[in-house]
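Trainee: Provided below are the primary sequence and the corresponding predicted coordinates.
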Amino acid sequence: MIKLLIAEDDKSVCEMLQLFFQNEDFQVTFIHDGLAVRKHLNQQEWDLIILDWMLPFVDGITLCKEIRASMQTPVILLTARSEEKDRVMGLELGADDYVTKPFSPIELLARIKAVSRRYTHAGNKQESVSAAIKETIEHDRIYIDLASRKVSINDRTIDNLTKKEFDLFCLFVNHPKRVFTREQLLEKVWGYDYFGEERTVDVHIKRLRNKVSTPERPLVYTVWGIGYKLEES
């Protein structure tokens, strides 16, 4: 059973979702303000968290940023903001998906299931990789320990990668100089059933590049019109 935390201050929306989710295999807890969300985050482990952008006391964007600083639980943002810059902001802060109000419960359910499958797929994939003979990846002073998910570049430890950033970097380092299209990255890192925008890849690549690159060694390169690769030829 999926343990789902929904933070939404509109109680009519919560009532609608509660009726809808009664027929689904979810254990749903509804919270109506940001301060209460903070308390519930530490009370148990959640499989997925849904945050309304405009929560009272502490907004959803702030909570998303705090969640990403300490845990890898998938997050979906709910918001009436539909401009691209707002969607990008949410993704840059670590949200896994973004649902614009008004929305149908069926759409939200599809997003929840897609995000859950992607995390399950990525987790199983990582476990299988770690269990294989090859437990580390090394390339040109880049060292990755798959079991501990630690990254070192030129003896500099990178310890702030999110789950998706880590998986992307592993893919690039495993295939240096190979160019991956956005579609290939979605398939290999997010899974075949990704339900979202290719823009998600660009946002995660930008964050990854900022964390692993230096002025002397950019590492992650854009191949215009095609996709991305680890380093120049």
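Mentor: Happy to help now that I have it.

Trainee: from here on, contacts and neighbour counts on C-alpha atoms
Mentor: Fine.

Trainee: what's the longest helix seen in the chain packed up against?
Mentor: Determined from DSSP state H, the single longest helix within the chain is helix 105-131. Packing partners of helix 105-131 (3 or more CA pairs under 8 Å, 6 or more residues apart in numbering; DSSP states H and E): strand 97-100.

Trainee: which helices and strands does the strand it packs on pack with?
Mentor: strand 75-79, helix 84-92, helix 105-131.

Trainee: if you set the cut-off to 10 Å instead, what comes out?
Mentor: Packed against strand 97-100 by the contact rule (3 or more CA pairs under 10 Å, 6 or more residues apart in numbering; DSSP states H and E) you find strand 48-52, strand 75-79, helix 84-92, helix 105-131.

Trainee: Any idea which of the ones you listed gets closest to residue 218?
Mentor: Evaluated over these, closeness to residue 218 peaks at helix 84-92, with 19.4 Å, by CA to CA.

Trainee: now the helices for the chain?
Mentor: For the chain, the helices defined by DSSP H cover 11-21, 34-41, 60-70, 84-92, 105-131, 163-174, 182-185, 199-212.

Trainee: May I see the ones you listed organised as CSV, with distance to residue 51 and mean neighbour count added?
Mentor: Below are these laid out as CSV (distance: least, CA to CA, whole Å; neighbours: other CA atoms under 10 Å):
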stretch, distance to residue 51, mean neighbour count
helix 11-21, 12, 14
helix 34-41, 9, 16
helix 60-70, 5, 18
helix 84-92, 11, 17
helix 105-131, 12, 16
helix 163-174, 19, 20
helix 182-185, 26, 16
helix 199-212, 18, 17
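
Trainee: ok, back up a step: the longest helix of the chain versus helix 163-174: what angle between them?
Mentor: Helix 105-131 and helix 163-174 are oriented at 40 degrees to each other (axes from the mean of the first three to the mean of the last three CA atoms, to 10 degrees).

Trainee: just to revisit the earlier point, tabulate the helices and strands packed on strand 97-100 (JSON lines), appending distance to residue 176.
Mentor: Output for the helices and strands packed on strand 97-100, formatted as JSON lines (distance: least, CA to CA, whole Å):
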{"stretch": "strand 48-52", "distance to residue 176": "33"}
{"stretch": "strand 75-79", "distance to residue 176": "31"}
{"stretch": "helix 84-92", "distance to residue 176": "25"}
{"stretch": "helix 105-131", "distance to residue 176": "18"}
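
Trainee: Comparison target, given below:
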Amino acid sequence: MQGRKHIVVVDDEPGIRETIEEYLELHDFQVTAVGGGEELREVIDGQDVDLVLLDIRMPGEDGLSLARYLRESTKVGIIMLTAAGEVVDRIVGLEMGADDYLAKPVDLRELLARIKAVLRRAGHDGDPVAEDSSGPTRVVRFGEFTLNLDSHKLFEASGAEVPLTSMEFDLLKAFADHPNRVLTRDQLLNLAHNRDWEPFDRSIDIRIARIRRKIESDPAKPQVIKTVRGAGYIFSTAKA
């Protein structure tokens, strides 16, 4: 069993920070609670962090710019806290690379479930995905890329790793497991085991657009993940 997972709670409201900190510590997490971006950067620079719980609406540097910083410089899980009904904030947060979002006021039990899900998908839940030494590594090749299903990593032809969030990997794996087949948004929700993605606000579309920016030579004219109008998406393994 590995050590306790380290979660950083970023919120400018002390009462919220303390409540979440106490609850997560009761569930055996190491928690650091901070009030803004400067403190967050100090923690990230000096400690190993597994997940950041990030409020969007904060004075000074807001959660969206902090999410961009985290995604560009780290591989930590990111869960955004948004005001109830703020769909625009959710969409922008997802585009910045957040793994999940939760509306305020936060239900602590749901928050715990979301945290465990993000850590599990990222392989940081204390039981990381092991390489299968009994057989060949499972990989899927498409275009100039190789998706390693065992290590949850995507590589360019040069061998350079392409950063993926845990949810982006889940979607790519769902496509790779069902090549050349039209998948509806509802099927993708089931295949990626993320029923809480709320397909009505098209969060899957946002994530697919983000993946396309990483794997398509021209994201406006995708050749790997193609849109099937009125039906869904298809993962093409054909040579371009």
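Mentor: In hand now; what should we look at? Computed from a prediction, not measured in an experiment: that's the story for all the values here.

Trainee: circling back: relative to residue 204 of the first structure, which of the helices and strands packed on strand 97-100 of the first structure is closest?
Mentor: helix 84-92 (7.0 Å).

Trainee: could you say what helices and strands that closest one packs with?
Mentor: Secondary-structure packing of helix 84-92 of the first structure (3+ CA pairs under 10 Å, 6+ apart): helix 60-70, strand 75-79, strand 97-100, helix 199-212.

Trainee: Read off where it ends up in the second structure.
Mentor: Helix 84-92 of the first structure corresponds to residues 87-95 in the second structure, going by TM-score structural alignment.

Trainee: Stretch 32-50 of the first structure too?
Mentor: Mapped onto the second structure using TM-score structural alignment, stretch 32-50 of the first structure spans residues 35-53.

Trainee: what residue lies at the spatial centre of the second structure?
Mentor: For the second structure, the residue nearest the mean C-alpha position is residue 99 (2.6 Å; CA atoms, centre = their mean).

Trainee: ok, it to residue 224 of the second structure distance?
Mentor: Noted for residue 99 of the second structure: a distance of 22 Å to residue 224 of the second structure, by CA to CA, to the nearest Å.

Trainee: can you check residue 44 of the second structure too?
Mentor: Following CA to CA, the distance that separates residue 44 of the second structure from residue 224 of the second structure is 35 Å.

Trainee: same thing with residue 50 of the second structure?
Mentor: Distance, residue 50 of the second structure to residue 224 of the second structure, using CA to CA: 31 Å.

Trainee: what's the neighbour count on residue 8 of the second structure?
Mentor: 22 (other CA atoms under 10 Å).

Trainee: now swap in residue 54 of the first structure and tell me
Mentor: Residue 54 of the first structure: 19 neighbours (other CA under 10 Å).

Trainee: my guess is it contacts residue 8, does it?
Mentor: Yes: in this structure residue 54 of the first structure lies within contact range of residue 8 using CA atoms under 10 Å: 8.4 Å.

Trainee: any shared contact partners between these two?
Mentor: By the contact definition CA atoms under 10 Å, 6 or more residues apart in numbering, residue 54 of the first structure and residue 8 are jointly contacted by 33-34, 60, 78-79.

Trainee: now the residues you listed as TSV including distance to residue 129 of the first structure?
Mentor: Formatted as TSV, these follow (distance: CA to CA, whole Å):
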residue	distance to residue 129 of the first structure
33	40
34	38
60	34
78	34
79	37
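
Trainee: ok, so of those, who is nearest residue 189 of the first structure?
Mentor: Closest to residue 189 of the first structure out of those is residue 78 (23.6 Å), distances taken as CA to CA.

Trainee: correct me, but the closest one touches residue 54?
Mentor: Yes: counting by CA under 10 Å, residue 78 of the first structure does reach residue 54; the two are 8.8 Å apart.

Trainee: who touches both of these two?
Mentor: Residues touching both residue 78 of the first structure and residue 54 (CA under 10 Å, 6+ apart) are 7-8, 60.

Trainee: still on that earlier bit, now render the helices of the first structure as TSV, adding distance to residue 227 of the first structure.
Mentor: Below are these laid out as TSV (distance: least, CA to CA, whole Å):
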stretch	distance to residue 227 of the first structure
helix 11-21	38
helix 34-41	37
helix 60-70	26
helix 84-92	18
helix 105-131	21
helix 163-174	12
helix 182-185	6
helix 199-212	9
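
Trainee: Of the ones you listed, which is nearest residue 150 of the first structure?
Mentor: helix 163-174 (8.9 Å).

Trainee: could you check the angle helix 199-212 makes with that closest one?
Mentor: Using the same axes, to 10 degrees: helix 163-174 of the first structure against helix 199-212 is 70 degrees.

Trainee: nearest to residue 120 of the first structure, of the shared contacts of residue 54 and residue 8 of the first structure?
Mentor: The closest of these to residue 120 of the first structure turns out to be residue 78 (CA to CA; 22.3 Å).

Trainee: excluding its backbone neighbours, what's nearest that closest one?
Mentor: Nearest non-adjacent residue to residue 78 of the first structure, counting by CA to CA, 6 or more residues apart in numbering: residue 52, 4.5 Å away.

Trainee: cool, and residue 231 of the second structure?
Mentor: Residue nearest to residue 231 of the second structure in three dimensions, not counting chain neighbours: residue 184, with 5.9 Å by CA to CA, 6+ apart.

Trainee: now swap in residue 227 of the second structure and tell me
Mentor: residue 233 (4.6 Å).

Trainee: That neighbour against residue 188, yeah?
Mentor: Yes: proximity of residue 233 of the second structure to residue 188 meets the contact threshold set by CA under 10 Å, at 9.2 Å.

Trainee: ok, the residue nearest to residue 193 of the first structure when sequence neighbours are not counted - contacts?
Mentor: Nearest residue to residue 193 of the first structure in three dimensions, chain neighbours excluded: residue 114, at 6.5 Å (CA to CA, 6+ apart). By CA under 10 Å, 6+ apart, the residues touching residue 114 of the first structure are 97, 108, 120, 190-196.

Trainee: and what of residue 210 of the first structure?
Mentor: Per CA under 10 Å, 6+ apart, neighbours of residue 210 of the first structure: 204, 218, 220.
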